[in-house]
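J.: Below are the sequence and a predicted model; questions follow.
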Amino acid sequence: MSAEIDSENLLSRASELIDLAIKAGADKADAVVIRSSSRSVSVRLGKVEGTEASESDDFALRVFVGNRVASVSANPGFDIKVLAERAVSMAKVSPEDPYACLADEANLAQTYPDLELYDPTEVSTDQLRDAALAAEQAALDVQGVTNSSGAGASAGAGGLVLVTSHGFSGSYMGSRFGHSVSVIAGEGTKMERDYDFDSRLYYADLDDAALIGRRAGERVVKRINPRQVDTGSNVTVVFDPRIARGFVGTIAGAINGASVARKTSFLRDKMGQQVLKSGLHITDDPLIVRGSSSRPFDGEGVSGERMVMIEDGVLKHWFLSTSTGRELGLQTNGRGVRGGTSVTPASTNLALEPGDIDPQDLIRQIGNGFYVTELIGQGTNMITGEYSRGATGFWIENGELSFAVSEVTIASNLKDMFMRLTPANDIDRKFGVASPTIAIEGMTLAGR
């Protein structure tokens, strides 16, 4: 990948954009350049279906005139003077926003660490093609696999340059490599589909493509000939780690300061209260070396630090950017994410910290229950906490996974689910959201 940031040039251009905005009448401003490049290959049944490549630099300028704010964005080649003047003109006629602002100067990062987020390894299109083909073939070689939905391999990089009118200037790069495959087992109306993938910052850390394919094949074969099970009102449901990661992401959404400010989180009145079982912790750390979602500073130039968001089951913090913090009467904790022309709070390397029980022992202790490997639909109400999702997986019988299950629905309220959650000890921290296997007692299962 040839996406190294020419930081001096881009920092200079962003600084010039800021100066022009101030001359045009802005009281303060910030400018960001988001650089990205990517290359990917997709295959199906041994043939290349598509090859894609892209590269871009996107400039965004945000200006403040009193309590009025406006943002504009452009691609390279724009007239920066015209862009700055347009942004200021827009701000002057925008409605006042008492919370929109730059980060306080005292909160800006003076120095920031090298988190080793960028791997300069050049991966050719041929290498990507060979990896995708190897993943697919390994999956097709698993007995019982009957077809392929396709496989892919990708390599990409991205970077951020940020300059503010009150003294911050910084940049960093990150890379990303991935392998994925999706295959089918069974025939006709009894076909089942499953997948596997891996995504890493460093190419050498990627799981072998053939291993990913084999795992996908083995997963889908186990799902052949699923059954329905009887409806039950007090079922223990176990979430496979890749499903558990999504569930932990739901917790992150509930403690996002923007949701709290909008009153769209069912935890909005729970600060300082018990929201998970005692002994459970949710952490968030933007400074993990080679961490999937690490960053040396946030989208406003503020360095975050490791935080225990939920400690011993008690809610301790919201995710906050500067404007969201102001709205809630709090200080930013360096979780602002620049999305083009706006800044919103979000998690970084988020983890439900593991328990001390092996997942096999956890399942054995349950006796009978439901092990979920896939969820269907979007039945989660973040305002009330009501939760209802279609699910497939395996029935747990006498402490062991027995037969495949499909066409069932699991339901509860997230407040109750959080308080009945038990984590295993098998956490894998390679993704931006990390979770071990989790068991949740007392759920309703709607089956036959």
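T.: Looks like it came in fine.

J.: okay, CA-based contacts and neighbour counts for the rest of this
T.: Fine.

J.: His363 contacts Ile396, doesn't it?
T.: Quick fix: residue 363 is Ile, not His. Yes: using C-alpha atoms under 8 Å, Ile363 is in contact with Ile396, at 7.4 Å.

J.: So those two - more neighbours on which side?
T.: Neighbour count, other C-alpha atoms under 10 Å: between Ile363 and Ile396, Ile363 has more, with 27 against 22.

J.: how about that one, secondary structure?
T.: Secondary structure, DSSP: H, G, I helix; E, B strand; the rest coil: Ile363 is helix.

J.: measure the closest residue to it other than its chain neighbours to Ser412 for me?
T.: In this structure, Ile363 finds its nearest non-sequential neighbour in Gly399, 5.4 Å apart by C-alpha to C-alpha, 6 or more residues apart in numbering. Between Gly399 and Ser412 the computed distance is 23 Å (C-alpha to C-alpha, to the nearest Å).

J.: which element is Thr344 on?
T.: strand 342-345 (DSSP states H and E).

J.: which residues sit against that strand?
T.: 71, 256-258, 299-300, 319-321, 324, 335-338 (C-alpha atoms under 8 Å, 6 or more residues apart in numbering).

J.: Where strands are concerned, which of these count?
T.: 71, 336-338 (DSSP state E).

J.: most neighbours, which of those?
T.: Top of the ones in strands among the contacts of strand 342-345 by neighbour count (other C-alpha under 10 Å): Gly336, with 29 neighbours.

J.: Verify the stated contact: it with Ser303.
T.: No: applying C-alpha under 8 Å as the test, Gly336 and Ser303 come out as separate, 9.9 Å apart.

J.: Gly447 versus Arg245, what's the distance?
T.: Taking C-alpha to C-alpha, one finds Arg245 at 25 Å from Gly447.

J.: Put this next to the first one:
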Amino acid sequence: MSVDLKDLAHQLLAAAKKAGAEASDVLVAEDNGTSMEIRGGALEQAERAEGVDLGLRVLMGQRQACVAISDSRPAAIAEMAARAVAMAKEAPEDPDIGLATQDQLATGWDVAALDLEDTVAAPTPPDLEDLARRAEAAAMAKKGITQVSDAGASAGRTRIYLATSNGFEGGYARTSFGISCVAICGEGLAMERDYAYETRMHMADMPDAESIGALAAERALARAGSKRPKTGAYPVIFDERISSGLIGHLISAINGASIARGTSWLKDAMGEQVLPEGLSITKEPGRKRASGSRPFDAEGLPVTERALVEDGILKSWLLDLGTARKLGLTPSGDAVRGTNGPPMPGLGNLSLTQGSQSLEDLIREMGEGFLVTSLMGASINANTGDYSRGASGFWVRGGEIAEPVNEGTIAGNLRDMLKTITPANDARQHLSRRVPSLRVEGLTIAGN
């Protein structure tokens, strides 16, 4: 049975106060998950994970320390609190740390409206095993597939509870379900592989296992006979499967922690154009059935939808309390944290403005270039935005996909790249980060 997270949080706060903490906050998280993997028609691996993690942050003046344990016995909690207070007394001073003031704290949220938790009975281990088998069988049924390296299904539930010594407390739960398949075609050095993976917060929203296995197989077969791409300057399309990573580099660059340190290639770009006109990036913490949704942030502040980039213009940093104080700005409810560290700025759900064209339209207009479906390795300069990554996908010629390619490298500068993007209209609406396929002009491609 699930433990009482609220009671554990109260125990932690009381222990911190007894140990001498001037202020404190706690995050208690309970995770339960089951996963099954199939290989060659046989059960390869079965895992069941259950646990409760307790995270305590204590503040002594302008000093802080964080301690995490997974032992909820009263004696362990008391020892944890004493250790945290002792560590905080020795920590360096930071003038920007501290809990939120009462007027900053969230009130009156509606967890039910977010619909983050599937209350229907979760699939059993035999159910998950059956889903994995069905995905594998669908992939192997495709002519040319030589093996499925793994097929799996999982189900999980997470509950969290946040409480502070100045009166905030609240909790919520979320569920997740997933099915994956990795298919391989060819033999020896001619092997090619690709995957399909789907995850949802409600089991009823999951696509059937057969469609996932078949898609993995189709993607692998399309990669047969890959060779290196041409070398030169060409347009590049980032397929929807990977395009959110490109926008993720912009999100990292507007993180308040990077801005405060002066280590971001966008540190002086507030109010400037960073995307083409007409494109916006919107933070959406209240989207229903989305994995990045939450009723409050990790410091107990309210979360609201807002534009980070509006009509191409950078409008906002991601800020927690500490970085907002450092920068002399108002906190924006962007704090995230785990049980073993202090809050920091972060982002869950976002949406990039959809385009009016399909992926096929972008390919046709491109003429010749590189459709990238997979990225590997990374060389990203956080200060300059210089970008270089290994890539594979398909070469486009005459506005049509000509042949699969691999072992290529694409390079450019993020600030220049993002100003040239053209979005398609194919973003998957259930994803936390809804970003369509993106065409970028004039990247340097190294291949044959």
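T.: The structure has been received and is ready for your questions. As the structure is a prediction and not an experimental result, all values here were calculated from the model.

J.: how about the strand holding Thr344 of structure 1: buried residues?
T.: Buried residues in strand 342-345 of structure 1, counted by 16 or more other C-alpha atoms under 10 Å: 342-345.

J.: And stretch 354-368 of structure 1, by the same measure?
T.: 354-355, 358-359, 362-364, 366, 368.

J.: swap in stretch 49-62 of structure 1?
T.: Those would be 51, 57, 59-62, for stretch 49-62 of structure 1 by 16+ other C-alpha under 10 Å.

J.: Next: stretch 251-261 of structure 2.
T.: 251-260.

J.: what's the answer for stretch 281-292 of structure 1, then?
T.: For stretch 281-292 of structure 1, by 16+ other C-alpha under 10 Å, it's 281-288, 290-292.

J.: Quick one: end-to-end distance for that stretch.
T.: Note: stretch 281-292 of structure 1 ends 20 Å apart using C-alpha to C-alpha.

J.: That one corresponds to what range in structure 2?
T.: Alignment of stretch 281-292 of structure 1 against structure 2: residues 280-291, by TM-score structural alignment.

J.: List the contacts of the matching stretch.
T.: Counting by C-alpha under 8 Å, 6+ apart, 113-116, 174, 201-202, 292-295, 303-313, 347-353, 430-432 sit against stretch 280-291 of structure 2.

J.: run the last query once more with 6 Å
T.: The contact list for stretch 280-291 of structure 2 (C-alpha atoms under 6 Å, 6 or more residues apart in numbering) reads 114-116, 293-294, 305-312, 349-353, 432.

J.: repeat for stretch 413-432 of structure 1
T.: For stretch 413-432 of structure 1, the external contacting residues (C-alpha under 6 Å, 6+ apart) are 276-277, 292-293, 349, 354-359, 385-387, 435-441.

J.: so where do the helices sit in the stretch 301-448 of structure 2?
T.: Assigned by DSSP state H, counting those that start in this stretch, the stretch 301-448 of structure 2 shows helices spanning 321-327, 359-366, 414-418.

J.: CSV for the ones you listed, including distance to Thr373 of structure 2?
T.: CSV is the format used below for the helices of the stretch 301-448 of structure 2 (distance: least, C-alpha to C-alpha, whole Å):
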stretch, distance to Thr373 of structure 2
helix 321-327, 36
helix 359-366, 12
helix 414-418, 18
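
J.: after whichever strand or helix holds Ala112 of structure 2 comes which helix or strand?
T.: Ala112 of structure 2 is part of helix 111-114, with elements assigned from DSSP H and E. Using DSSP H and E, the helix or strand that follows helix 111-114 of structure 2 in sequence is helix 125-140.

J.: distance from that next one to structure 1 after superposition?
T.: For helix 125-140 of structure 2, the mean deviation from structure 1 after alignment is 0.6 Å (mean C-alpha distance after the TM-score superposition for structure 1).

J.: circling back to that earlier point, kindly reformat the buried residues of stretch 251-261 of structure 2 as TSV containing distance to Asp7 of structure 2.
T.: What follows is the buried residues of stretch 251-261 of structure 2, written out as TSV (distance: C-alpha to C-alpha, whole Å):
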residue	distance to Asp7 of structure 2
Ile251	36
Ser252	36
Ala253	39
Ile254	37
Asn255	34
Gly256	33
Ala257	33
Ser258	36
Ile259	38
Ala260	37
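
J.: of those residues, closest to Pro95 of structure 2?
T.: Closest approach between these and Pro95 of structure 2, by C-alpha to C-alpha: Ala260, at 13.6 Å.

J.: For Leu329 of structure 2, see how far away the closest one is.
T.: Ala260 of structure 2 is 11 Å from Leu329 of structure 2, by C-alpha to C-alpha.

J.: what does Pro235 of structure 2 give?
T.: In terms of C-alpha to C-alpha, Pro235 of structure 2 sits 39 Å off from Leu329 of structure 2.
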